[in-house]
Each structure stands twice: as C-alpha cells, then as structure tokens.
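>>> just a sequence and a predicted model for now, questions to come.
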Amino acid sequence: MRGFEFDQLRTFTVVAEAGSLSAAAPLLHLSQSTVSEQVRKLEERAGVPLFARSKRGVEPTPAGTRLLDHARRLVALNEAAFDELRGQAIKGELRVAITEYFRTNEVAGMLARLRECYPQLSLHICAMKSADIGLAQARGQIDLGVVMNLSSGAFRPAADSERWVLRREPIHWVAAAPLAERLPERLPLVLLPDDCMMHQAAVQSLEKSSVPYELVHSASGVAGLQSMLSAGLGVGCLSASAVSEGLVKLGAKYQLPALPEAVFSLTPPHPGERETVARAREVLARQLLV
C-alpha cells in the first residue's frame, strides 16, 4: 500500500517541533522507545533519512522539511474529518488575538491550514501584546487569545490553565554573525518598547548581572526587531521559534545572563462563552501544536 501511517506522521511532526525524541515522548504520551520506533518505520517507508541526529537533538533533513509541510496538513485534515463526523466541527465567526512572538515564521501557515480544515469557520486574526489580550477578551473584543508569559523553569500555570499550554521555549540572546564576532563591551541593545515583557526581562537580567548596556534602537514589532537584528544594529533576545535566518544565538562564551522561559498558552475558558468558542479552543489546542 502506498502512503504513510497517520500515527507515524503525527509523531514526526511533534518530534520536529520538540527538537528531540525525548522531548516529544511526553507530548505524545508515548515512551521514547515507541517514538524512536515510529520514526524509524516512517524513514524506512520514505526511503530517505528524515532527521539529522546530533547530541543536541534532531533536525529535519531537506527531505524531512519537505515532508513536514505535507505531514502537518494531513494530520490537520485527519483531525478535522474526525471532528466533522462526530458533529464537533467548528463554524461561525471567531476573533483570535495572537502574540507576535508565537512561532513568527510558521503562524501564517498554521492559520492557512485552519481555514482549509474548517471552511465554515470565519477567522478574524489580529496581533496584540499578551498583556492586552486578556483585557480584550474580558471586554468581549475577542473570543480567544494566544498569550506569552515569562517564567523560570520551575513555573507551572494554574491547574485550570495547564491544559491550554501550547509550548515552552527558551529565550536566547541573538545578534547578526558579524556583530557576534566582535561584540562591544557595552552591549548595544535592540528591543521592543519598555512595556514589552521581553524588554523588561532583558534589562532586568543585565542590571542584576552588572553587564553594561545601552539601548540603541527600539523596534515597533517583532518583524521589525528581527530585521534590525539581522542588519547588525545590535543585540536582542527572542524566543527560540522567533530566531530568524541570519541571526546567531550568543552562547555561554559571551557570559550573558540567563533569560526566563517563554510559555505560550491559549486563554482559558470563561463563564458564558459561546459553544463555538469552547470547541474552537479544543481544536486550536491540537492544531497549534503541529
């Protein structure tokens, strides 16, 4: 029989996102050995290696990257078909606000898959600061939000919101390669405005560690921040999935202070919300993971 097994494709997408077999196993509720076996069988069926392995984890090969786009779409369509047959398809209007830091290089494709899988759903998407998303939902201006919180590795959300956590990512100090080679003693910072929690975390960590710095540029959004950093205008900090091409992570040799973890979550249910919103939250909790 031609084609792939859906369980193997889903495992493949989660491993690609998690960056290692061990990190993917709890997300899939499988043992690491089972995850490894599913990946092995998928690679056998594909006839080519799908992951490059290293001590740091796994990364999709060129063939794996090509398959990943198909796999995400197939997994999403499979789940949408299951929802539709069970009478749980979502339809109607849905207003969603998303923090700009959430998977900046991938979120457009994810939203396109949602539209394809749920054609009766009219999505209205806007980008907002995490601090404003909760207020907008409370005022009835949006139905759902994807927010970012910063925390230490010991942080755990409240019990009623734990299930809505989409992903956790490290935050890295980053710069363009030429600047990273000759980093000034006084750190030239490029950040979003000072009401951004990432800005606050960066400045607080530098001051606590007595690292000299100066704010040389302020960007108006994450895309602008990525462009300024890629142009070599300074050093900034970005969550792992927002580190764009042309930027390098400033590792331990630079002796910069550790940054907190980014925790991305869906806003939890609130009393009296529409059934469409409740169903959409369940769907988004699955679809935004792959």
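That came through, no problem. Numbers count the residues shown, from 1 in each chain.

>>> hey, let's count contacts and neighbours off CA atoms from now on
Will do.

>>> so where's the longest helix in this structure?
Secondary structure of the chain per DSSP state H: the longest helix is helix 62-85.

>>> just checking, next helix/strand downstream of it?
Remark: after helix 62-85, the chain's next helix or strand is strand 92-98, criterion DSSP states H and E.

>>> which residues does that following strand contact?
Contacts of strand 92-98 with the rest of the structure, by Cα atoms under 8 Å, 6 or more residues apart in numbering, involve 120-130, 133, 141-147, 276-277.

>>> repeat for stretch 271-286
By Cα under 8 Å, 6+ apart, the residues outside stretch 271-286 that reach it are 88-92, 94, 143-144, 164-166, 266, 269.

>>> those: which two are farthest apart?
The distance between the two most remote of those (Cα to Cα) is 24.6 Å, for Gly92 and Val165.

>>> compare the two (neighbour count), which wins?
Shown here are Gly92 and Val165; by other Cα atoms under 10 Å, Val165 has more neighbours (20 against 12).

>>> the more buried one contacts Phe264, correct?
Yes - using Cα atoms under 8 Å, Val165 is in contact with Phe264, at 6.0 Å.

>>> about what we covered before: who are the packing partners of the longest helix of the chain?
helix 6-18, helix 107-117 (3 or more Cα pairs under 8 Å, 6 or more residues apart in numbering; DSSP states H and E).

>>> deepest-packed of those, please.
Scoring those by mean neighbour count under mean count of other Cα atoms under 10 Å gives helix 6-18 as the most buried, with a mean of 21.

>>> and here's the other structure:
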Amino acid sequence: MASPLDLDQLQTFIAIADSGSFTRAAEEVHRTQSAVSMQMRRLEERIGRPLFEKNGRVNRLSEDGEKLLAYARRMLRLNRETIAAFDERSLEGHVRIGTPDDYADRFLPEIMARFARSNPRVELSVICEPTVNLVEQVRRGLLDIALVTHDDEKGAGQVVRREPLLWVASSNHCVHEEDILPLAVGRPSCLWRRAAIDVLDRMERDYRILFTSWSATVIIASVLSGLAVSVLPECALRPGMRILGENDGFGVLPDCRIGLIRGQTTQPAIVEALARHVSESLDNISLPAAGDEAGFDFATPAPGRARHQRPGVLPVW
C-alpha cells in the first residue's frame, strides 16, 4: 500500500505557493531554506511528478503542482477540522463579521459552513452593509472583522481575492447600444461606480445614471430587466447577464480586490480563526467557466485579464 502524504510537507508546499518564495515560506514554517528545499524534493519523489518548473531565473508551479495545491489545501483544512471536532478546549464565544450583499450571496455559505463545523461553540453574527459603512463599524469597534472591497485610501487590509470587474447588461436586451448609456451603480463613494465613470469619461461616452443603490439586488434587477448597464465583479454575475468587452465598445476596468479588515477585539483567537476560514474559503471557491451551463453570456476576455488564481512565480531554490 502506498504510504500517505506528509502533512508537514504539504503545509510547507502551501506556504511556498502563498508567499511566492522559498525563503519567506521557510520563515513561516520555521525551517531553514535548505530544509524546505529537501521537503519539496521528497514531496516530488512521493508524488512522482515535478511540482516546479524553471522559467528563466525563477521556478513556478508546474501543472501538477497547481493540481496538488488544491488537494493539499483540502487535506490541511480537513486535518484542522478533525482536530477541532475532538478538542474540548475548542474556541467558544461570539464574533461579528460584516460584508456587502454583493459578496454575501456568493461567499457566505461556504464561509459559514466551514467555520461552524470547526468551531461549533462560537456564535457568528453577520451584518450586510456597504463597504464604507463596514469600515466605519470596524473602526468604532462594532464589528470584529469585515470582508469588503479593498480600498487603499481606507487603510491597510489583507487582500484575499482578486476578480475582474466587468461591464454587464441583459443578454436579452440591447440597452448597451443606446446613444446615452443608462447606468445602475452604487452611491457616489462606491469604488466600482467611480471606476466605471472614469472609463466612460476617457472614452468620451455619453451616459446618465438611471439607478443608484447600495443594494446588489436592486442593481442586478435593473440589469436583468434590460433597463441599465452596470459594473460587477465576477462573483456577482447571474444567469441572463451579458459581459460587455472592448468589442462592444467598453474599456477595461480595474480589478476588484476583496479584502479583510480587522478591528480591536477581546477575542483575537476567534477572529484569527474566522479570518483563516474566510481566506481559505475564498481560495476554494471557483467561478463559472466561459460557456458553461450557468447561463452567462461571456464575451472574449480582454487581453491580460485572467480569472482568480494565486501567483505561481517562485524564486530559484
């Protein structure tokens, strides 16, 4: 019978993939760089496939390395959940998390399910409000942690996911062809609204803001009904939407960065555990591929735009 994979080796492998560096991974797992290199050689021998490939002066994850990474994350998560299930000293208490409804619908089911399984004694309070409100609530100590649209101007936060920000319209209407483009967007402080207007101004495209709302439900309804065009991150796409690209006369938007911000808390262990579950859950959630059965009308991606993935470029070891 084949021997099982070594969890310590897998943890080091994940640290390398996440940090993008053998040196930083060595610091994270408290090993020397030579020990980390030896672990990776042994892991490659156990798998029987090269996990890294040379590209000039750097190494990057090979195709088999990317494949192993997904399995490694699942194995480490299951290991932690198993230990927590039999740990009588497991975390107990109450934690407050906030997120806009744009992200709640797509991400919260996975986050809540995973966190509840690992921490059955922790009560989780969830608040759905716009990013600007959540940032203020974290600052005032009303929330312990928030999953928000990252904004450098609002202070430091941990970016846990990047997604393309996309122009969207109804796949059953041609509202995007109107001479004066009707828009459905968030309030003036919304980053996505500002990004859309900046692009339209550079294109010298006439537009009028037809609907303004903090509610993702309202924005999505206005798009699906064929009343307006909007901008949404890939996670917010719905069946019946059409993605508009440069071939439709729409310029490329900046990426949407999804981040975690944390406030002062009396329960740092619980907050740290929740932050880890959020990060791992978002990494584990994939998005519909172009042309799948979900009902999206995907245009050809703009040059240089890729779907969510972690960096795979690593220094020579």
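Received it, and whenever you're ready, just let me know what you need. Every value quoted in this text rests on a predicted model; they were computed, and no experiment measured them.

>>> give me the TM-score for these two chains.
TM-score of the superposed chains, computed with TM-score structural alignment, normalised by the length of structure 1, equals 0.67; 241 aligned residues with a Cα RMSD of 3.9 Å.

>>> so what's the spatially most central residue of structure 1 up against?
Central residue of structure 1 (Cα atoms, centre = their mean): Arg103, 3.8 Å from the mean position. Shown in contact with Arg103 of structure 1 (Cα under 8 Å, 6+ apart): 241-242.

>>> same list, the helices and strands packed on helix 62-85 of structure 1, but as TSV with distance to Val203 of structure 1 please.
Output for the helices and strands packed on helix 62-85 of structure 1, formatted as TSV (distance: least, Cα to Cα, whole Å):
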stretch	distance to Val203 of structure 1
helix 6-18	29
helix 107-117	28
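
>>> quick one, strands of structure 2?
Along structure 2, the segments classed as strands by DSSP state E run 52-55, 58-61, 93-99, 122-128, 145-149, 158-163, 165-170, 181-185, 207-212, 230-233, 241-244, 256-262, 313-315.

>>> could you find the counterpart of Pro100 of structure 2 in structure 1?
Counting by TM-score structural alignment, Pro100 of structure 2 lines up with Thr99 in structure 1.

>>> thought that match was touching Val147?
Yes - counting by Cα under 8 Å, Val147 is a contact partner of Thr99 of structure 1 at 5.6 Å.

>>> any common contacting residues for those two?
Counting by Cα under 8 Å, 6+ apart, the shared contacts of Thr99 of structure 1 and Val147 are 129-130.

>>> those two - which one has more neighbours?
Neighbour count, other Cα under 10 Å: between Thr99 of structure 1 and Val147, Val147 has more, with 26 against 21.

>>> nearest residue to that one other than its sequence neighbours?
In this structure, Val147 of structure 1 finds its nearest non-sequential neighbour in Ser130, 4.8 Å apart by Cα to Cα, 6 or more residues apart in numbering.

>>> coming back round to it: just how off-centre is the longest helix of structure 1 within its chain?
Distance of helix 62-85 of structure 1 from the chain centroid (Cα atoms, centre = their mean, to the nearest Å) equals 18 Å.

>>> go on, stretch 91-105 of structure 1?
On Cα atoms, centre = their mean, the centre of stretch 91-105 of structure 1 falls 12 Å from the chain's centre.

>>> with stretch 193-208 of structure 1 instead?
Relative to its parent chain, stretch 193-208 of structure 1 has a centroid offset of 21 Å by Cα atoms, centre = their mean.

>>> again, but for stretch 98-112 of structure 2
11 Å.

>>> which bit of structure 2 covers stretch 128-137 of structure 1?
Aligned by TM-score structural alignment, stretch 128-137 of structure 1 corresponds to residues 129-138 of structure 2.

>>> I'd guessed the residue nearest to Val147 of structure 1 sits against Met148; true?
Yes - if you go by Cα under 8 Å, Ser130 of structure 1 and Met148 touch, sitting 5.8 Å apart.

>>> relative to Gln267 of structure 2, how far out is the residue nearest to Arg121 of structure 2 when sequence neighbours are not counted?
Excluding the flanking residues, the one nearest Arg121 of structure 2 by Cα to Cα, 6+ apart is Glu92, at 4.8 Å. Glu92 of structure 2 sits 9 Å away from Gln267 of structure 2, going by Cα to Cα, to the nearest Å.

>>> now do Ala273 of structure 2
10 Å.

>>> how near is the residue mapped onto Gln255 of structure 1 from structure 2 to Ser225 of structure 2?
In structure 2, the residue matched to Gln255 of structure 1 (TM-score structural alignment) is Gly249. Applying Cα to Cα, the value for Gly249 of structure 2 to Ser225 of structure 2 is 21 Å.

>>> before we move on, what about Gly186 of structure 2?
According to Cα to Cα, Gly186 of structure 2 stands 17 Å off from Ser225 of structure 2.
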